[in-house]
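Asker: Predicted coordinates and the sequence they were generated for:
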Amino acid sequence: MNCPFCLKTEADFFMETSRFAAIYNLAPIVPGHSLIIPKQHIESLFDLPDEAFDEMMQFSRQIMKFLCDYFHTDAFDWAIQEKPPAGQSVAHLHLHLIPRYENDLPLPGDWYVQMVASEKQQIDIHTRARLSEEALKQMTERLKQAAAAYFTQNQTNIT
């Protein structure tokens, strides 16, 4: 299978459960833009069993809180793009977690406009600036260490 998310390993995760992983986006829209992915290849939200859906939402909320604290904000967007007409460029279920900042985009709603825009403006379009492999590894390692300390300090168990 050529799914890039199925090729991810523990080294690519900054936090994980038995079924889900948090990864930093290769081409972040804003600092902190991360993804929650199922470790098993699941293409559709509708294919996720109810128990796994609940776990994904709980895990996502915990990771979003961590990202907001780490990146010093209390604003965020969540987005799932399902199928190419909705802007999905990788056929593997993933939830975008996007910390938001004052004036990070020209208008606060520009994330949504970009998300539903035509294929030429897809959020995950391959021409968007990407991190180098080394920069992505460094960010993942920083987040992994910070998340471990954060969840220990806050005595929070990851789902």
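Answerer: Okay, I see it.
Asker: For the rest of this, base every contact and every neighbour count on C-alpha atoms.
Answerer: Will do.
Asker: Show me where the chain has its strands.
Answerer: Taking DSSP state E to define them, one finds strands in the chain at 15-16, 20-24, 34-38, 75-80, 95-100.
Asker: Apart from its neighbours in sequence, what residue is nearest the spatially most central residue of the chain?
Answerer: Residue closest to the average C-alpha location in the chain (C-alpha atoms, centre = their mean): residue 35, at 1.3 Å. Among residues not flanking residue 35 along the chain, residue 96 sits closest, at 4.7 Å (C-alpha to C-alpha, 6 or more residues apart in numbering).
Asker: And residue 76, by the same measure?
Answerer: That would be residue 99: by C-alpha to C-alpha, 6+ apart, it lies 4.3 Å from residue 76.
Asker: ok, structure two:
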Amino acid sequence: MDAMLVSLLDKMEIVFYEDMNKVVDLCCQMEEICRFCYPPEKERILYTTEHFYVMVSLGPIVEGYLLIISKEHIGACLHLPAEYWDEFKALKEKVRQILVKVYGSCIFYEHGKMGSCILEGMDHIHCYHAHLHCIPAKVELNLRIEKEIAGTCYGSLDECFNKKEELDRYLFVEDERIMTYQSDFKLRRQYLRYMLATSLDCEDRWDWVENQNWELIEKTIARLKPHFDEKSVLQ
């Protein structure tokens, strides 16, 4: 780990409650640094490639809730450089296969620079760092969202990526269909997490800052880590 990264992590002063592994200064941290650029809890990282890593999400709504995150600070997944796209798709497919094998299902979504994740009306660098949510859940999220926001359906992920110039701020959801949404009205924070949590009757888990759910994080790590390549190295 280089000296600059050590210095930045030291400044974050990560504090845990004595009775649980809960990060208690998240909002303060994210005023200073993007936690996706410098992930402090390395134990949550299950797999890495040249430009991405797979991490167990803080505040998992269900066991097996993962994130695919770009190592570089890129605003959204559909804004990735073209030369990263094949690597991203291959990693996404690897995650999908593992989640389907272990849990029987997998959906994806991304907020795509739309809607804050921390405080209403405030943009944070952490929120706008490309990260795809990968969830082992049997739910058609698009059916709920399209009742509130007009969407566009795509025949493939490549077709969606080819429209990226038209998609500066967007929501992305892939369940039985691949769809993007662009809202003219202000969305509640963590909009897609809220929609998923309420769809699964887990409304108390929608806020990952308040409900970090470390017990479920540890269960996810224990269950999924053997399924990822042991040669993976954080770079």
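Answerer: In hand now; what should we look at? Worth saying up front: this structure is predicted, and the values here are computed from it rather than measured.
Asker: TM-score for these two?
Answerer: In this superposition the chains share a TM-score of 0.69, using TM-score structural alignment, normalised by the length of the first structure; 141 aligned residues with a C-alpha RMSD of 3.3 Å.
Asker: rewinding a little: of the strands of the first structure, which approaches residue 119 of the first structure most closely?
Answerer: strand 75-80 (15.9 Å; C-alpha to C-alpha).
Asker: and the angle from the closest one to strand 95-100?
Answerer: 160 degrees (axes from the mean of the first three to the mean of the last three C-alpha atoms, to 10 degrees).
Asker: Okay, helices next: where are they in the first structure?
Answerer: Listed in chain order, the helices of the first structure (DSSP state H) span 50-70, 110-115, 133-153.
Asker: now for the ones you listed, which one comes closest to residue 121 of the first structure?
Answerer: Once the helices of the first structure are compared by C-alpha to C-alpha, helix 110-115 is nearest, at 6.4 Å.
Asker: If you count neighbours, what's buried in that closest one?
Answerer: 111, 114, 115 (16 or more other C-alpha atoms under 10 Å).
Asker: Likewise for stretch 139-151 of the first structure?
Answerer: The neighbour-count check on stretch 139-151 of the first structure (16+ other C-alpha under 10 Å) flags 139, 140, 141, 143, 144, 146, 147, 150 as buried.
Asker: what sits against the last one?
Answerer: Contacts for residue 150 of the first structure (C-alpha atoms under 8 Å, 6 or more residues apart in numbering) come out as residue 66.
Asker: Need the counterpart of residue 82 of the second structure in the first structure.
Answerer: Aligned by TM-score structural alignment, residue 82 of the second structure pairs with residue 50 of the first structure.
Asker: ok, its match to residue 59 of the first structure distance?
Answerer: Between residue 50 of the first structure and residue 59 of the first structure the computed distance is 14 Å (C-alpha to C-alpha, to the nearest Å).
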